[in-house]
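Colleague: Sequence first, then the predicted structure, then my questions.
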Amino acid sequence: MLARDATPLKRTPFHALHVARGGKMVAFAGYEMPVQFPAGVLREHLHTRSAAGLFDVSHMGQLTLRAKTGKVEDAALALERLVPQDILAVAPGRQRYAQFTNNDGGILDDLMVANFGDHLFLVVNAACKAEDEAHLRAHLSDTCIIDSLSQRGLIALQGPKAESVLAKLGADVAAMRFMDTGPRKIGAFDCFVSRSGYTGEDGFEISVPAEQAEALVSLLLDNPDVLPIGLGARDSLRLEAGLCLYGHDLDTTTTPVEGALEWSVQKSRRSGGARAGGFPGAEKILSQFEKGASRRRVGLRAQGRAPVREGAVLFADSASSEPVGNVTSGGFGPSLNAPVAMGYLPTALAANGAQVFAEVRGQRLPLQVAAMPFVPNTYKR
């Protein structure tokens, strides 16, 4: 299979398993990935909400960041030169959501940062991983050693039965809480396990050496509570959870404040904080914390049954000719049995309950600004 530019697509360690289980393979972020399995997107979505879904996310980038001094605190302070989050405060065995920002305050990528005791472990988005690694090397090579863990697979086990499934393999997971992370033994396999995910459900992300990856996944799929899940249900699950997809809901023109990600920037990095600023775009981002941003990411609920898709233009009323925003993610929410969407609106129109209109096939469909997540999350706190 080739990408649109005729470049051969990469394959994850689970490719043969996907094909054997009837996965419908498509091009995604330079990889050949399953969009769905024979069960279909709807069943895969609902199974994850009720039992346990297994996702191949090996296309994501896995990196380590080590300070040349050997001190993880120095690696954390170095990374703070590139992100607005307090990395120094991430305790060993914990992880934090972060964003790489540019000089205009826009988001280059969003990522997870884990403290493994003597180094940091980073997971970045598939489409950005080459640029992210280059960004780290360009700015942090003076103080840090950056390594790509390209020979590892990455899977996500998500849903209310994820803990019981993993616990049966001897993994010490029952004591883990949301955002706990670190090396764990799963069966005979030495893995990195975090209690996190991209569905809004309780669950785990598991990094495993590529040569052991298929054996581990086969072991998990032997459990009748576990179903393989493709990209289609992954997208509908994260949309219901109100989670951003980089390149759609976030990009280089969007600041963390505009993206409704203020919660991810700790007070210590904001104005008046102990280590305020010092990251790319700090002047603009911190100004928006103080004065507000002109636009904001919001949740949108359709008043009818027709899904409003990415790219739909938003208007303040049914007759206006001037757009006020756009939809960045949208589709049908199987858990809600109703359409849901996310998009950007002027801050003055972004209050929950406000009404706007989306233009879909020449018609103006009413939408209501709604709180997110659309489906309550079930993280184990």
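Modeller: Everything's here; your move. Residues are numbered from 1 along each chain as shown.

Colleague: only C-alpha atoms for contact and neighbour calcs from this point on.
Modeller: OK.

Colleague: how about the helices in the stretch 151-300 of the chain?
Modeller: Remark: helices assigned in the stretch 151-300 of the chain by DSSP state H, counting those that start in this stretch are 162-167, 210-221, 231-240, 282-291.

Colleague: Comparing those helices, which stretch has the densest surroundings?
Modeller: Compared across the helices of the stretch 151-300 of the chain, helix 231-240 shows the largest average neighbour count, a mean of 23 (mean count of other CA atoms under 10 Å).

Colleague: Below is an additional structure, to be compared with the one above:
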Amino acid sequence: MAEELLRLGLHDLHVALGGKMVPFAGYDMPVQYPAGVMKEHLHTRSAAGLFDVSHMGQVILRPKTSYQDLALAFEALMPVDVLGVAQGRQRYGMFTNETGGILDDLMFANRGDHIFVVVNAACKTADIAHLQAHLSDVAQVIPVLDRGLLALQGPQAEAALARHIPAVAAMRFMDVAILPWQGVDLWISRSGYTGEDGFEISVPDAQLRAFAEALLAEPEVMPIGLGARDSLRLEAGLCLYGHDIDTTTSPVEAGLTWAIQKARRTGGTRAGGFPGETRILQELAEGPERSRVGLRPEGRAPMREHTDLFAPDGTPLGQVTSGGFGPSVNAPIAMGYVATAFAKPGTALEGEVRGKRLPVTVTAMPFQPTTYKR
């Protein structure tokens, strides 16, 4: 028998809105609504889209001794400066393993007396076990099981949300705040995974449907499914865990060196001391053997995940890890890994599609400019 899928708190609302439900990370999730992936994608880029991301893992790390002890212990799990994150701010991070691969990527926020973490759905059980195994001396690791998570994304997200919570207008990219709505606290970050300005909002389960319906009643807001979420993040050049990054991929290969702050690099105040430091620090110094790149196939045929990539002389170079059609750029786009010698934008390669070698050019990312509110 097939494993029974978990249902989101808003499952009935998704069905009522005409959502086409599919299995994703163990959940029954809406992949699209009647408008379709293309319109949902373009609406998010021009107005505001509402995504249900309640399948993600929400975790509170509450210090047993001091916040500094917790920050340093959490920092020891990844090549990211945790101690330097100011109160009311959020940062991107990734757990690494002893060989320098990525166990998961995540967001974490300094909320004054504790750290709030959001992890990927498919990894959340393993991530919580990882946190409990390594932080039990300094922290309570508390999975949040009574709240949903919504993402409101797009250039008109602020206008729509500010009608209900005016204080969000003062937030900037990667700010976090706890703000009231109808007698409950919403945990809000100005962030998302579409390349657009927007917010992620953690809502108590009991108020989740009322809050979602209040946002959907705003003229700018349309419900958006997994299909457009994927095409939006691909245009933004953002990695999808299990596809573009995994336990064999280092943060340096993946082009995530911007997330490794100076303090954690060779010569920094708290350099090293994280799993996989030998490989990661060596790749930072010398460069990796392969690199994640943006790819623009010629013509209209997309190059999907697992498409093999070759040099013009037929030398195998790597594979596509994410690929599809970019509605905003009106062309096929992809990303993947190639030998670093072939990673420079403008390099001509070939991808094998249905037995034919087709031209594809290495290109800079993002494919679509980001619009974060700095």
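Modeller: Alright, I've got the coordinates. Computed from a predicted model, the values in this text were never measured in an experiment.

Colleague: Same list (the helices of the stretch 151-300 of the first structure) but as a markdown table, adding distance to I145 of the first structure.
Modeller: Listed next are these as a markdown table, based on distance: least, CA to CA, whole Å:
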| stretch | distance to I145 of the first structure |
| --- | --- |
| helix 162-167 | 33 |
| helix 210-221 | 22 |
| helix 231-240 | 33 |
| helix 282-291 | 25 |
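
Colleague: quick one: which of those helices is nearest A78 of the first structure?
Modeller: The closest of those to A78 of the first structure is helix 282-291. By CA to CA, the value is 15.7 Å.

Colleague: Any chance you could list what contacts the closest one?
Modeller: The contact list for helix 282-291 of the first structure (CA atoms under 8 Å, 6 or more residues apart in numbering) reads 84, 103-105, 255-257, 262, 270-271, 277.

Colleague: hmm, 7 Å instead?
Modeller: With CA atoms under 7 Å, 6 or more residues apart in numbering as the contact definition, helix 282-291 of the first structure has outside contacts at 104-105, 255, 257, 270-271.

Colleague: Could you export the residues you listed as a markdown table, including distance to K161 of the first structure?
Modeller: Below are the contacts of helix 282-291 of the first structure laid out as a markdown table (distance: CA to CA, whole Å):
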| residue | distance to K161 of the first structure |
| --- | --- |
| D104 | 43 |
| G105 | 40 |
| T255 | 36 |
| V257 | 35 |
| R270 | 39 |
| S271 | 42 |
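
Colleague: from the residues you listed, which two are the most distant?
Modeller: D104 and S271 (17.3 Å).

Colleague: State the helix or strand in which the residue in the second structure that V356 of the first structure lines up against lies.
Modeller: Using TM-score structural alignment as the criterion, V356 of the first structure maps onto L349 of the second structure. Secondary structure from DSSP states H and E places L349 of the second structure in strand 348-353.

Colleague: who touches that strand?
Modeller: Contact partners of strand 348-353 of the second structure, identified using CA under 7 Å, 6+ apart, comprise 303, 307-312, 357-362.

Colleague: Off-centre distance for it?
Modeller: Centre-to-centre, strand 348-353 of the second structure and its host chain are 27 Å apart (CA atoms, centre = their mean, to the nearest Å).

Colleague: State the next helix or strand along the chain beyond that strand.
Modeller: Downstream of strand 348-353 of the second structure, the first helix or strand assigned by DSSP H and E is strand 356-363.

Colleague: Average offset of that following strand relative to the first structure?
Modeller: Compared with the first structure after fitting, strand 356-363 of the second structure deviates on average by 0.8 Å (mean CA distance after the TM-score superposition for the first structure).
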